[in-house]
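# Return a 3D structure for these sequence lines:
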Amino acid sequence: MLMSRRAAAAAEVIPDAVRTDVVTLWRYHDLRHELRSCDVGIGLGSHDLGVAVVATRLFYEGLFPRIVFTGANAPTTVGRFPRGEAVHYREYAVEQGVPAGAVLVEPRATNTAENLEFSRALLAERRIPVESVLIMSRPYQQRRAYATCRLLWPEVEVVCASNPLDLDDYVHSIGDARRVVDMLVGDTQRIEVYAQRGFAIPQEMPDEVRAAFERLVTAGYTSRLI
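All right, here's what the predicted structure looks like:
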């Protein structure tokens, strides 16, 4: 039991050899948008229940009158959210007292583009006018979510947010430092690749971010690369 606890604790620690580079990517993806009232909040499905947590909190703070949770399942989420990411997010929000009528579920999306396209279609179907959206995602998905929305839904104003945890607290909440770093590296690659493929608008990538990304790839954090 002692060894398993030690192993679990070790799994929650960013190795010192890569910490500076991980922090560089972490800060790059955090857009630090100033939050303001929007017509709707959109919570992007993932393995991270923190999306539902921040959506619930911001609903109570009055930043939007309704929430769309969007997401089906992926191999990394089906074990935790067997009924679908959006369904479990909605259940969490309603358990926390958010009125059921204020929460819409889009249960089919399997990627960020579909999250936004299907949410947009659902809102149009319900005849809900939207001029601004507050997108809530994993911390390292903010920049990609913003770039994707600006391409696919250019007429709306976009604000991005995540559950406000620092890097170490986020890693602890996930319980797997390796997974977090791999995801950070993968999302950094997608910023440029998706823009090149026409899936998102281009985003500036400073030299220090590119260098940190390349060092982490060399260090073997490659499981989420395209």
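# Could you use CA atoms for every contact and neighbour count after this?
Fine.
# And Val23, how far from Phe213?
Between Val23 and Phe213 the computed distance is 11 Å (Cα to Cα, to the nearest Å).
# more neighbours, these two?
Between Val23 and Phe213, Phe213 has the larger neighbour count (other Cα atoms under 10 Å), namely 22 against 18.
# quick one: the helix or strand that contains that one to chain centroid distance?
Applying DSSP states H and E as the criterion places Phe213 in helix 207-218. Averaging C-alpha positions (Cα atoms, centre = their mean, to the nearest Å) puts helix 207-218 21 Å from its chain's average.
# Mind giving me the packing neighbours of it?
Of the remaining helices and strands, those touching helix 207-218 by 3 or more Cα pairs under 8 Å, 6 or more residues apart in numbering; DSSP states H and E are helix 16-29, helix 177-196.
# Would you do the same for the sequence below? I want to compare the two.
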Amino acid sequence: MHHAPRPCSVAIGLGSHDLGVSTVAAQAYLDGLVPLIVFSGATSPTTKDRFPQGEAVAYREHALSLGVPDHAVLVEPTATNTGQNITQSRAILEAADISVSSVLLVCKPYEQRRAYATALKLWPEVEFVCTSAPVELTEYVDSIGDVRIVVDMMIGALQRLMIYPAQGFMADVPVPPNVKAAYERLVQAGFTSRLAVTG
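Okay, the predicted model is just below:
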């Protein structure tokens, strides 16, 4: 998205298999960009072994190990998709009577457009700044340790960009023809484990 991180009311870290989300959110707090972090996420097929205690809990523990104080982290441990990450984080903030005008949305590098489009649809009253770890693809794959998971997740995210706007789950995001063609080639090659069921 090429958004420049800037001061926001809160950071929301979207749960996944990528501990880098927690690192980026923690650094935003330590740099004074946000006074509070919400980590959101239960578990998924790609995280149940990696984070058996849940994504948000694992993210919180990692952020605390980096120097973020306990009082600056809220945990939303039940969300199982991006939409729930947004709506349930919003509910936790509202229940805590925390005023939010802007959100630093932290996610995996290849999830930025999907996360941003989902947030715009579900919480249009606030301004979103989307960010992730600034890494190249090969470096990212090495950090996760499983190229198959990364490619499958990327394909799943792209499919949702193409089908979810019509279902009302996110704002419309144009997908260039060359990107669609690459998606189709990878699906034909079998990278399908994270595709949403359609039809």
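# Can you pull the TM-score for these?
TM-score for the superposed chains, counting by TM-score structural alignment, normalised by the length of structure 2: 0.95, backed by 196 aligned residues with a Cα RMSD of 0.9 Å.
# Just say which of the helices and strands packed on helix 207-218 of structure 1 is most tucked in.
When neighbours are counted by mean count of other Cα atoms under 10 Å, the highest per-stretch mean among those falls to helix 177-196, a mean of 20.
# what range in structure 2 matches it?
Residues 147-166 of structure 2 are matched to helix 177-196 of structure 1 when aligned by TM-score structural alignment.
# next one: stretch 43-63 of structure 1
Mapping stretch 43-63 of structure 1 onto structure 2 (TM-score structural alignment) gives residues 13-33.
# Show me what Leu105 of structure 2 lines up with in structure 1.
Here Leu105 of structure 2 is matched to Ile135 in structure 1, going by TM-score structural alignment.
# Tell me, how many residues neighbour that match?
Per other Cα under 10 Å, the neighbour tally for Ile135 of structure 1 reads 25.
# after superposition, how close is the strand or helix carrying it to structure 2?
In this structure, Ile135 of structure 1 sits in strand 132-136 according to DSSP H and E. For strand 132-136 of structure 1, the mean distance from the matching residues in structure 2 following superposition reads 0.5 Å, by mean Cα distance after the TM-score superposition for structure 1.
# helices or strands next to that strand in the packing?
If contacts are counted by 3+ Cα pairs under 8 Å, 6+ apart, strand 132-136 of structure 1 sits against strand 40-44, helix 50-60, helix 142-152, strand 157-161.
# right, so of those, which gets closest to Ile191 of structure 1?
Nearest of those to Ile191 of structure 1, taken as Cα to Cα: helix 142-152 at 6.0 Å.
# residues making contact with that closest one?
Here helix 142-152 of structure 1 makes contact (Cα atoms under 8 Å, 6 or more residues apart in numbering) with 29-31, 112-113, 116-117, 135-137, 156, 158-162, 187, 190-191, 199-203.
# Just give me the match in structure 1 for Thr78 of structure 2.
Alignment note (TM-score structural alignment): Thr78 of structure 2 maps to Arg108 of structure 1.
# Quick check: that match touching Ala72?
Yes: with contact defined as Cα atoms under 8 Å, Arg108 of structure 1 reaches Ala72; the gap is 4.9 Å.
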